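J.: Below are the sequence and a predicted model for it; my questions follow.
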Amino acid sequence: MITYSIIIPVYNEEANLPEMYRRVVQVIEGLDGPAELVLIDDGSQDRSLAILDELHQRDPRVHYLSLARNFGHQIAVTAGLQYAQGEAVVIMDADLQDPPELLPQLIEKWRAGYHVVYAQRVSRAKESWFKKLMAYGFYRILNRFTDVTIPTDTGDFCLMSRQVVDILNSMPEKHRYIRGLRAWVGFPQTAVQFKRDPRFAGDVKYTFRKSLNLAIDGIISLSRKPLKIATYLGLITALVAIAMIILVLFWRIYNAPAQLIGYTLITIAIFFLGAVQLICLGILGEYIGRIYDEVKQRPLYTIKKAAGFDEISQS
């Protein structure tokens, strides 16, 4: 019976894997129960898969899945959740920004009765002021838009109980935002604060574009408030249009023709109405696109190779 599963998504992390393995093993050997490492190769193009295979041959606690292509971080984590067997499941990144040495503190909170123990950042080493500002604003805006409270300054680094993991695995949606879904599930949750280290080696994988897409996924998958905003924009636009009609009629009846009534006013109105329409269409398009993805019923991922699991199935 496995007590702890540690899920680590991997994408072009050949420079980090040996040190990550060393530090994780050093920690799990001091735990109060057997542990497994569930490593998910998300279509890496370097030697990451070969290193995972070497680690598996050396250590039977190391299991890995190799996805047939790059499906993205959240899908890789989802694959790990579906194959993890532990009573407590930890998610962490391979770049060692999530320190493995924090695991005993997460486990202590779980033993105290919490079903979700998330690691909350109090500082970010060697990150630009722009990235820190964007991260600060993102979590505050996210909580304004979503219907659940997502703890600020938290990532995917967390520990979840088997009960929570089973519920997450039962959710069929394609666009997954793990930190939002774990908040939606409920159950007692708490934080363990830590100082986030810089990457041990290699380049940052979460570019601004990927971070923006993840933010949109989080908002769209957890709330219908953007649709309400589109409705409010339509109402406001209608009120402005009515006010402009009244204003033009007033000028026509009580004043001589003015230059403002001509092309300038018409141009402003066209651009304003066009912008509002495009914004609303964009919001509707995001929701319709997700409906389109859901009704196709395609699997979340495909597996190229797997090692260390009793039964291999594609989900």
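T.: Ah, there it is.
J.: hey, let's count contacts and neighbours off CA atoms from now on
T.: Fine.
J.: Tell me where the chain has helices.
T.: Along the chain, counting by DSSP state H, helices occupy 17-28, 48-58, 73-83, 103-111, 129-145, 162-170, 178-185, 208-222, 225-254, 263-296.
J.: now for the ones you listed, which one comes closest to residue 40?
T.: helix 73-83 (6.1 Å; C-alpha to C-alpha).
J.: try this one next to it:
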Amino acid sequence: MLSLVVPVFNEADGIREFIFAVDKAMSASWPEPQIAPRLEIIFVDDGSSDGTSTIVRTLRKGDARIKLLTLSRNFGKEAALSAGLDAATGDAAIPMDVDLQDPPEVIRPMVEKWLGGAKVVNARRCDRSADTMFKRSTSRLFYRTINMVADHKIADDVGDFRLLDRDAIEVLKQMTEHTRFNKGLFSWIGFTTETVEYVRPEREVGTSKWRTLKLLNLALDGIVSSTTLPLRIWTIIGALISLGAVAYAGFLLVYTLTQGADVPGYASIMITVLMLGGLNLLSLGLIGEYLGRVAIQVRGRPLYVVESREGF
């Protein structure tokens, strides 16, 4: 059985189209129903304010595959995806977006790779022409940056759309991070990984909920949760500046004893003070980013709160 995990937030217009597209793709991929995998479709309503839950409940009356997990408020897609994976009961799970930019036709190739022995099957976007130039550029910059500093590299142009074996899901359920960056977690768990490629289509329904600020926050969460290298870099910078300061102090002492004292220069003093002050503030801000996430973690609050479970 496959579990399709579909986080939704104000996506009432896209639910029916998504289920229709999944059924069409499954029928085309497995013409013989007796060999087709069974499905459970888990919609995770992440605090929607429209009729998303109502639409899912209506469709659920005539389709036992559909299940609904309603969160008590909007916790964000990363938490909603984690809630869906925690609730999944299939032999494998596939996170998908309801806007059909994750084409259901890719399910069959992923299942074949999985049956061939892979525990994780990534779906890589080989053509992102449907995205804007700004989104393509910033995405490329993000992947290059995080893979330069991350302890475990993440696959380029691979989003949440992938197949996860039950073994991989069980490991993910043990992870307690509250500042969640699922792409990094998917990379960290390891396992035998294969990749299928697909062309990312244009969005068919709804509008993107990812605004620039939210994407920047996600990128920052990804970097901070994937590595402690930025802290180590500032340790090295601080050590180099300290060594330079000691060397310069020794030079000034020798110069003053042998040549006498010069009139101090205002410009050089201000440049030094401003440079060191800026470095201090920057390093303190970076430490604050890590410390803030430590504070969130030690509070021990749940990653999400489930208001209702239907169909499980």
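T.: Looks like it arrived, so ask away. Owing to the predicted nature of the structure, the values given are computational and were not obtained by experimental measurement.
J.: deepest of the helices of the first structure, which one?
T.: Counting by mean count of other C-alpha atoms under 10 Å, helix 73-83 has the highest mean neighbour count of the helices of the first structure, with a mean of 22.
J.: helices and strands around that helix, which ones?
T.: With contacts defined as 3 or more C-alpha pairs under 8 Å, 6 or more residues apart in numbering; DSSP states H and E, the packing partners of helix 73-83 of the first structure are strand 4-10, strand 35-41, helix 162-170.
J.: what span of the second structure lines up against it?
T.: Aligned by TM-score structural alignment, helix 73-83 of the first structure falls on residues 77-87 of the second structure.
J.: Mean distance of that stretch to its aligned residues in the first structure, please.
T.: Its aligned residues in the first structure lie a mean 0.4 Å from stretch 77-87 of the second structure after superposition (mean C-alpha distance after the TM-score superposition for the first structure).
J.: how near is the alignment partner in the second structure of residue 33 of the first structure to residue 238 of the second structure?
T.: In the second structure, the residue matched to residue 33 of the first structure (TM-score structural alignment) is residue 37. Separation of residue 37 of the second structure from residue 238 of the second structure (C-alpha to C-alpha, to the nearest Å) stands at 57 Å.
J.: now residue 271 of the second structure
T.: When residue 271 of the second structure is compared with residue 238 of the second structure (using C-alpha to C-alpha), they lie 17 Å apart.
J.: rewinding a little: to what extent is the match of residue 33 of the first structure buried, counted in neighbours?
T.: Residue 37 of the second structure: 14 surrounding residues under other C-alpha atoms under 10 Å.
J.: ok, now which ones touch it?
T.: 1, 2 (C-alpha atoms under 8 Å, 6 or more residues apart in numbering).
J.: From residue 170 of the second structure, how far out is it?
T.: From residue 37 of the second structure to residue 170 of the second structure the distance is 21 Å (C-alpha to C-alpha).
J.: How about residue 99 of the second structure?
T.: From residue 99 of the second structure across to residue 170 of the second structure, the span is 27 Å (C-alpha to C-alpha).
J.: do the same with residue 160 of the second structure
T.: 17 Å.
J.: again, but for residue 121 of the second structure
T.: Distance from residue 121 of the second structure to residue 170 of the second structure, by C-alpha to C-alpha: 16 Å.
J.: One more: residue 19 of the second structure?
T.: Taking C-alpha to C-alpha, one finds residue 19 of the second structure at 27 Å from residue 170 of the second structure.
J.: In contact with the residue most central in space within the first structure, which residues?
T.: Most central in the first structure under C-alpha atoms, centre = their mean is residue 177, positioned 4.1 Å from the mean C-alpha point. Neighbouring residues of residue 177 of the first structure by C-alpha under 8 Å, 6+ apart: 74, 214, 217, 218, 221.
J.: The second structure: which residue goes with that one?
T.: So residue 177 of the first structure corresponds to residue 181, using TM-score structural alignment.
J.: buried sites along stretch 28-39 of the first structure?
T.: 28, 35, 36, 37, 38, 39 (16 or more other C-alpha atoms under 10 Å).
J.: Take those and write them to CSV, including distance to residue 62 of the first structure.
T.: Output for the buried residues of stretch 28-39 of the first structure, formatted as CSV (distance: C-alpha to C-alpha, whole Å):
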residue, distance to residue 62 of the first structure
28, 12
35, 9
36, 6
37, 5
38, 6
39, 7
